[in-house]
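Peer 1: fold the following.
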Amino acid sequence: MISVEARLARLALKGDQRAFAEIVELYQDKLYHMSYRMLYNRQEAEDVVQETFLRVYKNLARYDDAMKFSTWIYRIATNLCIDRLRKRKPAYSLDAESTDHEGLDGYAMIPSDNRTPESELMLSDTQRIIHQAVETLPAKYKSVMVLRYLQEMSLQEISDVLEMPVTTIKTRVHRGREFLRKKLEHKL
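Peer 2: Okay, here's the model as predicted:
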């Protein structure tokens, strides 16, 4: 039994534009959130999503429906994000988007019934500090940490997306956490 996405991919490959539009509808928000969490730049995240769908469209014939469609599309988007991170200048400003409050979404906010101006300020400062620490992660750890903790993928799913052994993923998650712990223990 093939998945809905695999069926849509087959239809899109035969020229069904509505099927491809459904694929876009299913994944555009998920891919945008993942890309934004890796790049912390709205424009770059939007560009990655657009480029992902262009590549999906061009390579539909190469999609193997024995593989989960989500794994395939996330692999494309993640690789595009990693490429962008590698191309960035080392002098990239850590707080380039920190004033971008529109970039904060429901996932970035911790729910609370009794917010005060003081608690909002503390929350904002904590988010800024964590954002800066994640931004300094090397690309190989950043991609794994975003997929694991922000996209809530299993180690096996990350392994499939990044085409790496699960043991390598475990090691990178551990090292990424250690990197963040060391960065944050002096700031929080």
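Peer 1: C-alpha only now, for contacts and for neighbours.
Peer 2: Fine.
Peer 1: helix or strand next in line after the host helix or strand of Leu121, which one?
Peer 2: Using DSSP states H and E, the element containing Leu121 is helix 117-135. Sequence-wise, the next helix or strand downstream of helix 117-135 (DSSP H and E) is helix 139-145.
Peer 1: moving C-terminal from that next one, which element do we reach first?
Peer 2: Remark: after helix 139-145, the chain's next helix or strand is helix 155-162, criterion DSSP H and E.
Peer 1: sorry, back to before: buried stuff in the helix holding Leu121?
Peer 2: Buried residues in helix 117-135, counting neighbours by 16 or more other C-alpha atoms under 10 Å, are found at Gln127, Arg128, Ile129, Ile130, His131, Gln132, Ala133, Val134, Glu135.
Peer 1: sequence B follows; please return its structure for comparison with A:
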Amino acid sequence: MSSLPCPDDSLLAKQAREGSSAAFGTLVYRYHGRVFAFLLTLTRHRQDAEDLTQETFVRAWKKFHRYDSSQPLLPWLFTLARRLSIAALRRSKPLPHDLPQPEPSSENDDALWLWEVAKRELGPDAYSALWLHYREDLPVKNVAKILGKREGAVKVLLHRARKTLAEAAKARPPELPKPIPAFR
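Peer 2: Below is the predicted model:
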């Protein structure tokens, strides 16, 4: 996934700034899934992520005059989404820590297992930095801007997150190979 704007993002952004709802709709269609996935990593609840995704795009429409069209749109949207999720978290009651976590759909999927470990073991900033940099393929500079941190601080977060995940991977018990079905 590239963090560079699509060739027509700047044109669509210009049209949206001038009030074109069709241009803005195209941008929403293009980035809705990625904003939703990012918010899902922050909220860990589908309904909250859906609500915040909608709120993010409503806020983007209202604040589009503040968007610098010389910059990629996605980091700006992620910044709006993160700020809205923080505000929502402050308004809500904290959930109990002992809620059951859904099991990964495939026990053999190492990447899925690693993201589950990251959710459990990392703090919100470290997890967000990891998601934005490795899943969304954003440069550290953009991740720092989204998280409101210095680039050096984001590099430290990423280093510590990788170290934590490496230790978890070493501690993971090896999986036994599945038996080969016998032919009859």
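Peer 1: coming back round to it: out of the buried residues of helix 117-135 of the first structure, which one sits closest to Met153 of the first structure?
Peer 2: Val134 (17.7 Å; C-alpha to C-alpha).
Peer 1: dump the residue contacts of the closest one.
Peer 2: By C-alpha atoms under 8 Å, 6 or more residues apart in numbering, the residues touching Val134 of the first structure are Lys142, Leu180.
Peer 1: that one -> the second structure?
Peer 2: Superposed on the second structure with TM-score structural alignment, Val134 of the first structure falls opposite Lys119.
Peer 1: and Lys68 of the first structure, by the same measure?
Peer 2: Per TM-score structural alignment, Lys68 of the first structure is aligned with Pro72.
Peer 1: tell me how many other residues crowd its match.
Peer 2: 18 (other C-alpha atoms under 10 Å).
Peer 1: go ahead and name everything in contact with the lengthiest helix in the second structure.
Peer 2: In the second structure, ranked by residue count with DSSP state H as the criterion, the top helix is helix 21-43. For helix 21-43 of the second structure, the surrounding residues in contact (C-alpha under 8 Å, 6+ apart) are 9, 12-13, 15-16, 46, 48-50, 52-53, 57, 61, 74, 77-78, 81-82, 85, 119, 124, 128, 131-132, 136.
Peer 1: drop anything exposed from the residues you listed.
Peer 2: Using 16+ other C-alpha under 10 Å, the buried members of these are 9, 12-13, 16, 48-50, 52-53, 57, 61, 74, 77-78, 81-82, 85, 119, 128, 131-132, 136.
Peer 1: roughly how far apart are Leu123 of the first structure and Ser35 of the first structure?
Peer 2: Applying C-alpha to C-alpha, to the nearest Å, the value for Leu123 of the first structure to Ser35 of the first structure is 23 Å.
Peer 1: out of the buried ones among the contacts of helix 21-43 of the second structure, which are inside helices?
Peer 2: Filtering these for helices - DSSP H - leaves 9, 12-13, 16, 48-50, 52-53, 57, 61, 74, 77-78, 81-82, 85, 119, 128.
Peer 1: how much space between the alignment partner in the second structure of Ala19 of the first structure and Leu147 of the second structure?
Peer 2: Counting by TM-score structural alignment, Ala19 of the first structure corresponds to Ala23 in the second structure. According to C-alpha to C-alpha, Ala23 of the second structure and Leu147 of the second structure sit 27 Å apart.
Peer 1: same thing with Leu95 of the second structure?
Peer 2: In terms of C-alpha to C-alpha, Leu95 of the second structure sits 23 Å off from Leu147 of the second structure.
Peer 1: neighbour count: those two, which is higher?
Peer 2: Shown here are Leu95 of the second structure and Leu147; by other C-alpha under 10 Å, Leu147 has more neighbours (20 against 7).
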